[in-house]
Every structure is written in structure tokens, then in C-alpha cells.
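[1] here are the coordinates; sequence isn't available:
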């Protein structure tokens, strides 16, 4: 079965998570500089069978797009241009960064380790993907 990949796109860094072959478990894959995402994905898609890509949709509490929405919309346009055949789904990414930080605390990471923004981005993508998988099962 092909994998599902999730992207937590940001101005500087982008967190990427992917499912296992059975689409049961989401795992953090990496965090990369945002300007390298398309190149990274071209390489990754050449090596791995990916059926769908999830891209976070930033929203405010009232459901309106957040201030980072235009940045992510521009990335979505680039993504669709580079990968016109890939199934793309937008998913709500509210609270994923806060949940990622709390996950780091709960797992016992030291304060210095919790300041690693790249790790937060990767965990955020993983949370987004695992939430998607949980909703898909029901």
C-alpha cells in the first residue's frame, strides 16, 4: 500500500512526516529548509510510493485563515505545478505546534532539546498526519 506524506510548511523550515506502508502509523521523516521542499519531494517520490500528500492549512480560532496562509497557498501552487498527478489534501493544522511542544515535554526532553524548532516542525507534521489517519479509520 502506498504511503501518505504530511507537510508542515513554514517560512524557514518545513516538517515532513510519513506513514508506514500500511498507513497505520505516522512517523517524523525530517525537517528541511523550506526553499528545498520541492527538490526533496522529487527525490523522495522517486524512491517511495506515495499516494497522497497532506499540507497543513493554518487557521485562526474563528476558522479564518491565519497570517501565514498566503505563504502556504503560494507553496501549494508550486506543489501542484511540480506534482500535478499527486493527490493533495489540505488539513487543519491548528494547535499542532503547541501539541508538538507538549509532546516534547511529556517525553522528557530537556529544555535545550525543546528549543529545537526543527524538531517541533517535524513533530507537528507527525501529529497532523496521525490525526488524519485516526479520522480516516472511522
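    Nice, thanks for sending it over. What you are looking at is a predicted structure, and each value in this text was computed from that prediction instead of being measured. Numbers count the residues shown, from 1 in each chain.
[2] contacts, neighbours, all on C-alpha from now
    Noted.
[3] what does the longest helix seen in the chain contact?
    When the chain is parsed with DSSP state H, its longest helix is helix 117-137. Outside helix 117-137, the residues that touch it by C-alpha atoms under 8 Å, 6 or more residues apart in numbering are 5-8, 13-19, 23-32, 54, 56, 91-93, 96-97, 99-101, 114.
[4] the structure to be compared is supplied as follows:
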């Protein structure tokens, strides 16, 4: 099939090759409305929502909401399936840099723990009374 022909991508046909582009591990969830959610990386790096009309690529972001629990999505871009090239190689060439951009943006938000000297995701940061930026693990040990 050439790129001039109508693309044939959908949630079912694209999930396998998109998962192969994601950092490991990949956690798969099914959501209402025939949506597949892929959370990738440990700690979380990128979130991909495969929807009937489009795929959404986002930066993993963890926020607590009292009435709704944890939300883990921050959309970077949505790409309608019909906009992706029908060729697997060309479709991957479009999606791969978007996943890499989401991963890089997530990692740019990490902080440096002043106690253990490790780079940590922002949801693990604790502001101490002394003004030190520390991770939850180091804070719990003090």
C-alpha cells in the first residue's frame, strides 16, 4: 500500500507497533469508548491514548484529585489516524519523534535530590522545613 492510498490505522492495527516505540515497561488499560491507554516507563515517562479517531501522545504527569484519585495524562499532541501515512515505516517515522519529545519533556522536569544526589520525578519531591529539595525516600529516612 502506498502513502497515497487511504490509511488503514486504528486502535487495533496500530497498538502493537506503537508499543514497540515506547520505553519499558508498558502498562495497558482499556477505558470506556473503545480507548486503550498505554503508560510507558518506570517511573512513568509517556502516555499514549489510542482512540477510535486518533492517537494522543502526552507527557506522564501525576496529579492527585480528592474526588477522582490520580490522573496521569498531559496531552502533548493528538494525531488523527487518517493523517498518519499508511506505510508502517512512515507512520513510525511520524510517531517516534513525538514519543521521544514527550519523554524528553518529562525528564526535563526531574529534580536533583540534595540528599541522595539522584535525579527524581517531580511527584517524589518534598520541600523540607530547611528548604532542601529532597525525595520522599530520603525525607522518610530522616
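    Sure, I can see it. In this text, all values refer to a predicted model and were calculated from it rather than measured experimentally.
[5] what's the TM-score for these two chains?
    After superposition, the two chains reach a TM-score of 0.28 (TM-score structural alignment, normalised by the length of structure 1), with 67 aligned residues with a C-alpha RMSD of 4.7 Å.
[6] re the thing from before, what subset of the contacts of helix 117-137 of structure 1 is buried?
    Buried subset of those (neighbour count, 16 or more other C-alpha atoms under 10 Å): 5-8, 13-19, 23, 26-32, 54, 56, 91-93, 96-97, 99-101, 114.
[7] the helix or strand containing residue 77 of structure 2: which residues count as buried?
    Following DSSP states H and E, the helix or strand that holds residue 77 of structure 2 is strand 75-80. By neighbour count with 16+ other C-alpha under 10 Å, strand 75-80 of structure 2 contains the buried residues 75-76, 78.
[8] so which of those residues is the closest to residue 105 of structure 2?
    Nearest to residue 105 of structure 2 out of the buried residues of strand 75-80 of structure 2 is residue 76 (C-alpha to C-alpha; 9.7 Å).
[9] I figured the closest one hits residue 57, correct?
    Yes - counting by C-alpha atoms under 8 Å, residue 76 of structure 2 does reach residue 57; the two are 5.8 Å apart.
[10] residues shared between the contacts of these two?
    Residues touching both residue 76 of structure 2 and residue 57 (C-alpha under 8 Å, 6+ apart) are residue 102.
[11] and the strand or helix carrying residue 100 of structure 1, what does it pack onto?
    Assessed by DSSP H and E, residue 100 of structure 1 sits inside helix 96-106. Under the contact criterion of 3 or more C-alpha pairs under 8 Å, 6 or more residues apart in numbering; DSSP states H and E, helix 96-106 of structure 1 touches helix 111-114, helix 117-137.
[12] residues in contact with that helix?
    Outside helix 96-106 of structure 1, the residues within contact range by C-alpha under 8 Å, 6+ apart are 114, 120-121, 123-125, 127-128.
[13] what about the helices in structure 2?
    According to DSSP H, the helices that structure 2 contains are 11-21, 88-108, 136-141.
[14] OK, contacts around residue 26 of structure 2?
    Going by C-alpha under 8 Å, 6+ apart, residue 26 of structure 2 touches 19, 38-41.
[15] CSV for those, including distance to residue 69 of structure 2?
    Shown next, in CSV, are the contacts of residue 26 of structure 2 (distance: C-alpha to C-alpha, whole Å):
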residue, distance to residue 69 of structure 2
19, 26
38, 18
39, 17
40, 19
41, 21
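[16] just the ones of the buried ones among the contacts of helix 117-137 of structure 1 in strands?
    If you go by DSSP state E, those have 5-8, 13-19, 26-32, 54, 56, 91-92 in strands.
[17] before we move on, back to that, quick check, nearest of the buried residues of strand 75-80 of structure 2 to residue 102 of structure 2?
    Using C-alpha to C-alpha, these come closest to residue 102 of structure 2 at residue 76, 7.0 Å.
[18] most neighbours per residue, which of the helices and strands packed on helix 96-106 of structure 1?
    Across these, averaging neighbours per residue (mean count of other C-alpha atoms under 10 Å) puts helix 117-137 on top, at a mean of 21.
[19] and that helix, how far from the chain's centre?
    Centre-to-centre, helix 117-137 of structure 1 and its host chain are 6 Å apart (C-alpha atoms, centre = their mean, to the nearest Å).
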